[in-house]
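Colleague: A predicted structure for the sequence below; I have some questions about it.
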Amino acid sequence: MATASSFDIVSDFDQQEMVNAIDQARRDITTRYDLKDTKTTVDLSAEAIVINTDSEFTLDAVHGVLREKAAKRKLSQKIFDYGAIESASGSRVRQEIKLKRGIEKDLAKQIVKDIKDEFKHKKIQASIQGDSVRVTSKSKDDLQAVIQHLRQQDHPVELQFENYR
């Protein structure tokens, strides 16, 4: 009897790569001629990045630097959830950029429904497990087909496929 194979669909990023990208962005900001006198700060926590700078114009420039450094570190642009631009003390602006991790319930339900609709003639099960989706099947070829199908979709978060066995 064949055993079932499975994999997990997750949405995550490498925290150390994010730390490195932020460090590179800070270095770039302190040396760039248009940004070095702005007293811009970029602070990273586990869930968000907080940017404090002197104007919306420099905020846009900092966004560009941040996106460039993240892309060089192979971090998806989809992990950034830009918050509202707030006024800070001394005519400065502040913005919090939340870092998206995990698959939200609505998106997980949509992914499960999509898999069941697309592969209804194959014996593939998809189930929500916390902030990930587990897909199981007896055929590894079917699982590969599911991965290919999901890679062709445009989801609001970056999807990774883990624990393939």
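Modeller: Looks like it came in fine. Since this is a predicted model, take the numbers as computed values, not measurements.
Colleague: contacts, neighbours, all on C-alpha from now
Modeller: Noted.
Colleague: which non-adjacent residue is nearest the residue nearest the centre of the chain?
Modeller: The chain has I79 as the residue nearest its centroid, 2.6 Å off, counting by C-alpha atoms, centre = their mean. Nearest residue to I79 in three dimensions, chain neighbours excluded: K100, at 4.7 Å (C-alpha to C-alpha, 6 or more residues apart in numbering).
Colleague: try this one side by side with the last:
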Amino acid sequence: MPSFDVVSEVDQHELANAVDQANREIDTRYDFKGAEAQVEQAGDEGGLQLEAQSEFQIEQMMDILLKKIAKRGIDVRCIERGKLTETGRRATLLVEVKQGIDTDTAKRMVKSVKDSKLKVQAAIQGDKLRVTGKNRDDLQQVMALLRAGDWGRPLQFENLRD
């Protein structure tokens, strides 16, 4: 029985490259001379931390980072700004990189697939959604349906099996 998985993942290697490129641009920009501003990956979950001297510089860094991420082919909908904290002469912004499909979004996707009246089954498996059907054409229609919807995060389709 043909099936495929719907996932929402970010290529960590491309994300690291985007962070590296953003840091290089920050180092060479005149308005950041001597500011000790940097973007670094924080933790194993793929979050990012922006650190600079002021909130204005953080906003400039965020703009640079988003441009580099988009240029590397990563959808910017997976980036979620955190809370900006200012302590003394430093400002820090934590940015979350969303991965996986949360339960609420997966339930909305399953409901959308069921409402389409296609002869497929959709099942939530952790942070993935598995869709199975009798023929490949139905699966392709489900892919088109899910691409057309606004789920708040980028979707990828993998593991297409006959």
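Modeller: Great, that's in hand. Computed from a predicted structure; not experimentally measured.
Colleague: TM-score of the superposed pair?
Modeller: Once superposed, the chains reach a TM-score of 0.94 (TM-score structural alignment, normalised by the length of the second structure), with 159 aligned residues with a C-alpha RMSD of 1.0 Å.
Colleague: circling back to that earlier point, and the gap between the residue nearest to the centre of the first structure and I111 of the first structure?
Modeller: Note on I79 of the first structure: its distance to I111 of the first structure, by C-alpha to C-alpha, to the nearest Å, is 18 Å.
Colleague: show me what the helix or strand harbouring G64 of the first structure packs onto, helices and strands only.
Modeller: Element membership for G64 of the first structure (DSSP states H and E) is helix 56-72. Applying 3 or more C-alpha pairs under 8 Å, 6 or more residues apart in numbering; DSSP states H and E, one finds that helix 56-72 of the first structure contacts helix 15-31.
Colleague: and the helix it packs on, which stretch of the second structure?
Modeller: Helix 15-31 of the first structure lines up with residues 12-28 of the second structure when matched by TM-score structural alignment.
Colleague: burial measure for the residue mapped onto S132 of the first structure from the second structure, as a count.
Modeller: Under the alignment (TM-score structural alignment), S132 of the first structure pairs with K128 in the second structure. Number of residues near K128 of the second structure (other C-alpha atoms under 10 Å) recorded here: 18.
Colleague: chain neighbours aside, what residue packs nearest to K128 of the second structure?
Modeller: Counting by C-alpha to C-alpha, 6+ apart, V7 is the residue found nearest to K128 of the second structure once chain neighbours are left out, at 5.1 Å.
Colleague: was I right about the one you found contacting R153?
Modeller: No - the criterion here is C-alpha atoms under 8 Å, and V7 of the second structure misses it with R153 at 10.0 Å.
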